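> could you look at this predicted model? Sequence included:
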Amino acid sequence: MNDDSKTSSIRELDRINLRLSPKTFDAIDAARGSRPGSVSRNTWITEAVQEKLDRERSAASLFEGRRRNG
């Protein structure tokens, strides 16, 4: 197997370093703990970012609709 086939089977993701306070990590861990099953910090943070992006998109759409309708 060559390296190209290995990398092509891996989903493309970008990696970042994220600095958060211990207090924020504690709050994330408490929220994760209140959910059924096991949710990793990475999954929890990814979901939180997606929720924020969805809210921003909805707000922008609502604003654009109001702007067009005057």
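Perfect, I can see it now.
> going by C-alpha atoms from here, please, whenever you check contacts or count neighbours.
Noted.
> how far away is the most centrally placed residue in the chain from residue 63?
Centroid-nearest residue in the chain, with Cα atoms, centre = their mean: residue 46, separated by 2.3 Å. Distance check for residue 46 against residue 63: by Cα to Cα, to the nearest Å, it reads 26 Å.
> cool, and residue 24?
Taking Cα to Cα, one finds residue 24 at 31 Å from residue 63.
> check residue 15 too.
32 Å.
> in addition, the following structure is provided for comparison:
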Amino acid sequence: MDSDSKTSTVRSLDRINLRLAADTFAEIDAACAARPGNVSRNTWIAEAVQEKLAREPRTAAQSPERRAHG
């Protein structure tokens, strides 16, 4: 598959199923509640993923297009 056909199938937002222990969800919910305003669990997890990605060393294999496809 060439890069043009790959790019055409990438969506700006996509859904995943995420399995976490109940105590992890409780910790996330507590962190959300401790922040000012209304921060959803989804927003908190998305921010955590972005923070982790920002700390990871970046290589050619980890370009934004590559990460989007897993």
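Now that the structure is in, tell me what you want to look at. Keep in mind that what you see is a predicted model, and the values were worked out from it rather than measured.
> any idea how far residue 30 of structure 1 is from residue 21 of structure 1?
For residue 21 of structure 1, the distance to residue 30 of structure 1 - Cα to Cα - is 14 Å.
> who has more neighbours out of the two?
Neighbour count, other Cα atoms under 10 Å: between residue 21 of structure 1 and residue 30, residue 30 has more, with 11 against 8.
> could you say which helix or strand holds the more buried one?
Residue 30 of structure 1 belongs to helix 22-33 when assigned by DSSP states H and E.
> check the mean deviation of that helix from structure 2.
Helix 22-33 of structure 1, aligned to structure 2 and superposed, deviates on average by 0.4 Å (mean Cα distance after the TM-score superposition for structure 1).
> which residues of structure 2 does that helix align to?
Under TM-score structural alignment, the match for helix 22-33 of structure 1 in structure 2 covers residues 22-33.
> who's in contact with the matching stretch?
38-41, 44 (Cα atoms under 8 Å, 6 or more residues apart in numbering).
> one more pass at 6 Å, please.
Applying Cα atoms under 6 Å, 6 or more residues apart in numbering, the contact partners of stretch 22-33 of structure 2 are residue 39.
> next one: stretch 45-52 of structure 2
Contacts for stretch 45-52 of structure 2 (Cα under 6 Å, 6+ apart): none.
> so how much does that stretch differ from structure 1 once superposed?
Stretch 45-52 of structure 2 sits 0.2 Å off on average (mean Cα distance after the TM-score superposition for structure 1).
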